[in-house]
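In: Curious how this folds, go ahead:
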Amino acid sequence: MKRKASLVAAILFTGKLLLAQSVDDAKRLIYYERFKSARDMLQGIVSSTPNNADAVYYLGQALIGLEDIAGAKKVYQDGLAANPGAAILHVGLGHVYYFENKPNDAKAEFEGAITATGGKNPMVLNAIAHATADTKTGDFKYGVEKAKQAIDVAKKKVEADYYVNLGDNYRSLIMGGDAKQAFDAALTINPKLAEAKYKAGKIYETQNNKEIFLPLYEEATQLDPNYGPAWRALYVYWYFRDVTKAETYFESYVKASDQDERLEYDRIDLKYAQEKYDDAISSANALAAKLGAGTKARLYRLLGYAFMKKNDLASAKSNFMTFLQKAKPDEVTSRNYADIAKTLGGIAGNEKDAFQYYQKAIDTDTLPKNKSDLAKQAADLAKKLGDPLLSIEWMGKAYNLAKNPSNVDLYNLGRAYLDAGKFTQCDSIGNMYSAKYPNHTYGYYLRALANWRVDTTMELGSANPYFQKLIEVGSPDSLNNKSQLKLAYRYFVGYYATVKRDYPTAITYCDKILNLFPGDADATDLKTKLQAPAPGPKKTTGNKGTSAANNPTIESNAGSNTVAEAKTNNPGTKTTTSKSAAAKKQ
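Out: Below is the predicted model of the structure:
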């Protein structure tokens, strides 16, 4: 009997060792982000031992890794129904609540677990730190606090993973220096921990410091060639820069990964990067048919871009709209919204819908320059649609969104008002410009045009002081300002010939044009007419329209009216170093 009892005890002991080893194997798979393999392994363990809280916890973690939040929630709720005192399962459920944007419920679960364990269980504290860092809605300061407590409680038995979770929370707080120290501490405990080296690289990638993060990713693959996330990070980096090099990293990533749906998504992505758009579309549609309602949003985004590349904007729109319907808010980037706007802007009858997506792109972006550039794109679309008032609205947004608006931004806003027939506002912008850049011609140019458009007969001379100031400021650098100077001189030809009847002075302005543009046909013809025998008595104002020189539309003979038509009318295109040039951004 004693021998039999000993044999039974030995079998049970061996079974426990095997079970423990299986859970440890599953944990290792989760570390490698091979969530499908971990899920399959843990489902078998939980099925045979449903009260094994550690196995249930890690099964939920594997499902979270697979983005099956609903599945993870059910696992934890079922586990707590069978084992309500399992503190670690309360932490798992709190982790799920973060994904459901229920931070208060999450905190309640965490605090309940801490109370149940007297705050002395480092695994529970570490799991809380992991949960906070794993979501965008986590309380990262709370996560730092719990990670430090886990380290203090564990004392000499502290695991490298505790420092990794501490570093993750610091990284979420944008405390890169503290995060790097934590990851270095993890490597001190386990020098082969590729995860710590990889996550140190992520710090520098957010700073766009490739001289540091790329070597760190490479070092991570050398520490542990089976650590897939580092291979994928290298693949993604080169995906946008060198597709051939990206393919090499992708092959290593495949070897270190589960052959699951995520990998199928990445294979299709690579076809897109290789510009095999038909293959990418065909493969994506096949995968969508296979997955049905479970198809991830990113696949429809890829289809949208592939159809964009083929200039099939209708199909691109259809897939982009499906992407938006299925995507979580944090899955849609500013660039996605902007490209959806461009797609709609290129489809007849859909152009007006583009503007809401330009606004979403602006709201989603974080850089003032990007926001301003997006508003300019919207303004360009409005201009293309022949809607000057809408163009003004977006040009105004572009100017206000710019962190440091340039002279070009201010000029373009004034030009938009002019083109929309808002002459008072144009004059106001011109005044702002000339006050801010008194040695540039463009503020006076805007004011001159705005006043001329109102005083079309030149009888009031409203534009005179501004054209005169333009000449004063622009003449020292006549070569770079000759288009505007020609317009000013042409204005004064008309003014002196038709309003003042001072032909000699009008002729001097013809000569000024000819000095800048020798042989200019318009100036030559006007000069010839003005040198003809003097006409009879001065005509009444109502008959001035018969004079060749009395034409307010002569502006169009002296240079283009719009920024798009003539580079010389755009302060952003000049390259001169003269103080009178507006090319220099202030």
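
In: From here on, just use CA atoms for contacts and neighbour counts.
Out: Will do.

In: Name the residues of stretch 514-526 that are buried.
Out: Of the residues in stretch 514-526, 514, 516, 523-524, 526 count as buried by neighbour count, 16 or more other CA atoms under 10 Å.

In: That stretch: end-to-end distance?
Out: In stretch 514-526, first residue to last residue: 11 Å (CA to CA, to the nearest Å).

In: Could I get the buried residue list for the helix or strand hosting residue 22?
Out: Assigned by DSSP states H and E, residue 22 belongs to helix 2-31. Residues 19, 22-23, 26-27, 29-31 are the ones in helix 2-31 that count as buried (16+ other CA under 10 Å).

In: Can you name every helix or strand that it contacts?
Out: helix 35-48, helix 53-65 (3 or more CA pairs under 8 Å, 6 or more residues apart in numbering; DSSP states H and E).

In: one step back: could you let me know which of the buried residues of stretch 514-526 ends up closest to residue 370?
Out: residue 516 (40.0 Å; CA to CA).

In: contacting residues around that closest one?
Out: Counting by CA atoms under 8 Å, 6 or more residues apart in numbering, residue 516 makes contact with 478-479, 482, 486.

In: Next, the second sequence, to be compared with the first:
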Amino acid sequence: MKELMKRAWSGGLMLLFFIAAATLAVAQELPVVKQARQQIEIEQTNKAVATLTEAVKANPADASLLYYLGEAQIANGEKEKAEISFQKGLEVNAKEALNLAGKGHLRMLENNVAEAKTLLDQALAQTKSKNPAVLKAVANAYLANDKFTNDALTLLQKAKSINSSDYETFILLGDAYTKLVKGGDAVSAFETAASLDPKGGTPQYKIGVVYQRSKNLTSAEEHFNKAIAADPNYALAYKELGELYYAQKKAPDAVKAYEKYLALTERPEPAKLRFAFFLFMAKDYKRANAIFDELLKRPDVSPTVYKYAAYAAVESGDLEKSEKLFEQYFAKAPQTEIQASDYVYVAKMYQKQTKDSLAIINFKKSLELEKNPEIAATVADAFYKQKKYPEAIDAYKQLRGIKTKLTATELFALGKAYYFNKQFNEADTTFGQLIEAQPAITTGYAWRAKSVANLDPELKQGLAKPYFDKVVEIGEANPDKGKPDLIEAYSYLGYYYDTKGDFAAAKATFEKLKAIDPTNEKSKAYLEALKQAKAQQKKPKPTN
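Out: So this is what the prediction gives:
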């Protein structure tokens, strides 16, 4: 009996020893695995693969290292090599369930859900769902398919119950909560991960992403900067800062952040086009053009590259180059992908070449795709400047249909288009609207007066008088601002009073005209005629 108890006690001690050893193993991540993980986190996946390849060579009997190598190869875009690594891991140790989870991860990525599920269930069954590393590996595989996010969450919560101080568990938990759009839970998980590894940039970066998705850009920026403070080489934080600044139209900041990202990532090529956009927004067309020229040499160059290369060429004034690029873009781009902005840039190119008619044609093409008030206004303004008044009137009507209410500047141009097209009633109405928009300045009153004056050329009805009276009222209070309108008002009113026989009022008005415009021929002629008439005691005749 004593011997039995002794053996039981001895076995209990041995069991406690294994439990303690297992707990220690769970709590500590192999340095080489941690190093590779950090390399993957900062987009140094080639280095991660190299790190783990060396580790496998040094420890050929450790099948778990082959799992981590396979995962690094997946991150590096080498799925076929990952398959080989996982298979080799199973050959080294068939009981190492991590490699089953790795194979399941690959099947998930291939959307072969049935086989993936079989492999992942096998990994869990083999470890009786008690191995935190396997629980995390299976959860990671599940996170590759949004339909299995809740399954991943369940496994991660179990892993957490076994070891509540594992950094990677909380990173994966945060990822799961992020997928489930549970921002608060995600941030809490990532904050715990940050407390477990203060020198890691990933938790703060991922918190920044959560805030970025919820449009809280201030907090997103704060946490991206915290990620960089924790790890100055954390490439993805610079990338997202660049995107954040780009969205806020902070072009210099976006360029600076993206330059840092490109210097750190092992794969700058996919991001070069995006960087060219940032340079374009920053109006650094020389550098943007250099990148576009490089991208245009590729055999698989996309229509998008032709398009933005053409945009940049327009902005930098290389119009011959831009014209050729636009030809290539329109030849290669599917019709459904051509945007209104494309025709706008073509129009800008023609404007810079003073080919205004071609510019208008392309502005109109842009409007056919998108009823943009700014472009509609550009078209109307172009017609007006070309003195094509009927076309300008139609264009302003179209603009009014897009934005319902014209600006004072647009009303003024439309009114003048009607005026010069001899549509005086329409001009009268339009200048009336301008007066409503700007009642404290003389312009609307003066042009409304001129419009109705053409409907009353003999001054019989005095249609223009009320509006010229208003010009005088406003203009005399500030003669320097509305002087041309005031001159025209005095001239009209002087003759108006003369036709009505009110020579005193006419004289006083022409004297005011002379006072603000001493060289005015009309005032000089009238006052001289009045002087001569007085000398002859007869009515002076107005001089036209």
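
In: top of the contacts of residue 516 of the first structure by neighbour count?
Out: With neighbours taken as other CA atoms under 10 Å, the top of those is residue 486, carrying 25 neighbours.

In: about what we covered before: of all the helices and strands packed on helix 2-31 of the first structure, which one comes closest to residue 192 of the first structure?
Out: helix 35-48 (21.2 Å).

In: what does that closest one rub up against?
Out: Contacts of helix 35-48 of the first structure (CA under 8 Å, 6+ apart): 19, 22-23, 25-27, 29-30, 52, 55-56, 58-59, 62-63, 65-66, 258, 260.

In: Check stretch 66-75 of the second structure too.
Out: 33, 36, 40, 45, 48-49, 52-53, 56, 79, 81-86, 88-89, 98-99, 102.

In: Now the buried members of those residues.
Out: 33, 36, 40, 45, 48-49, 52-53, 56, 79, 82-83, 85-86, 88-89, 98-99, 102.

In: Okay, and which of the residues you listed map to helices?
Out: Counting by DSSP state H, those place 33, 36, 40, 45, 48-49, 52-53, 56, 79, 82-83, 85-86, 88-89, 98-99, 102 in helices.

In: Now do the helices in the stretch 351-500 of the second structure.
Out: Using DSSP state H, counting those that start in this stretch, the helices of the stretch 351-500 of the second structure run over 356-369, 373-385, 389-403, 408-420, 424-437, 443-453, 465-477, 483-499.

In: With distance to residue 193 of the second structure as new columns, can these be given to me in a markdown table?
Out: Below are the helices of the stretch 351-500 of the second structure laid out as a markdown table (distance: least, CA to CA, whole Å):
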| stretch | distance to residue 193 of the second structure |
| --- | --- |
| helix 356-369 | 49 |
| helix 373-385 | 49 |
| helix 389-403 | 52 |
| helix 408-420 | 58 |
| helix 424-437 | 60 |
| helix 443-453 | 67 |
| helix 465-477 | 70 |
| helix 483-499 | 72 |
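
In: Most tightly packed of the ones you listed?
Out: Comparing the helices of the stretch 351-500 of the second structure by mean neighbour count (mean count of other CA atoms under 10 Å), helix 443-453 ranks first with a mean of 25.

In: That one against the first structure, how far on average?
Out: By mean CA distance after the TM-score superposition for the first structure, the fitted helix 443-453 of the second structure averages 2.7 Å away from its aligned residues in the first structure.

In: Not counting its neighbours along the chain, what's nearest residue 122 of the second structure?
Out: Nearest residue to residue 122 of the second structure, sequence neighbours excluded (CA to CA, 6 or more residues apart in numbering): residue 100, at 7.3 Å.

In: Give me the neighbour count for the one you found.
Out: 28.

In: Surely it and residue 86 touch.
Out: Yes: judged on CA atoms under 8 Å, residue 100 of the second structure makes contact with residue 86 at a distance of 7.3 Å.

In: what about residue 346 of the second structure, neighbour count?
Out: Residue 346 of the second structure, neighbours per other CA under 10 Å, totals 24.

In: From residue 314 of the second structure, how far out is it?
Out: In terms of CA to CA, residue 346 of the second structure sits 8 Å off from residue 314 of the second structure.

In: Show me the common contact partners of these two, please.
Out: By CA under 8 Å, 6+ apart, no residue touches both residue 346 of the second structure and residue 314.

In: What strand or helix carries residue 215 of the first structure?
Out: helix 210-223.

In: ok, then the element right after that helix?
Out: Next in sequence after helix 210-223 of the first structure, counting helices and strands by DSSP H and E, comes helix 228-239.

In: Can you name the next helix or strand after that following helix?
Out: helix 243-255.

In: same for that following helix, what does it pack against?
Out: Secondary-structure packing of helix 243-255 of the first structure (3+ CA pairs under 8 Å, 6+ apart): helix 228-239, helix 261-273.

In: immediately after the longest one, which helix or strand?
Out: Later in the chain than helix 261-273 of the first structure, the nearest helix or strand by DSSP H and E is helix 277-291.

In: orientation of that next one relative to helix 261-273 in degrees?
Out: 160 degrees (axes from the mean of the first three to the mean of the last three CA atoms, to 10 degrees).

In: Please identify the buried residues of helix 277-291 of the first structure?
Out: 277, 280-281, 283-284, 287-288.

In: okay, these in JSON lines with distance to residue 235 of the first structure next?
Out: Formatted as JSON lines, the buried residues of helix 277-291 of the first structure follow (distance: CA to CA, whole Å):
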{"residue": "277", "distance to residue 235 of the first structure": "19"}
{"residue": "280", "distance to residue 235 of the first structure": "18"}
{"residue": "281", "distance to residue 235 of the first structure": "21"}
{"residue": "283", "distance to residue 235 of the first structure": "20"}
{"residue": "284", "distance to residue 235 of the first structure": "20"}
{"residue": "287", "distance to residue 235 of the first structure": "22"}
{"residue": "288", "distance to residue 235 of the first structure": "24"}
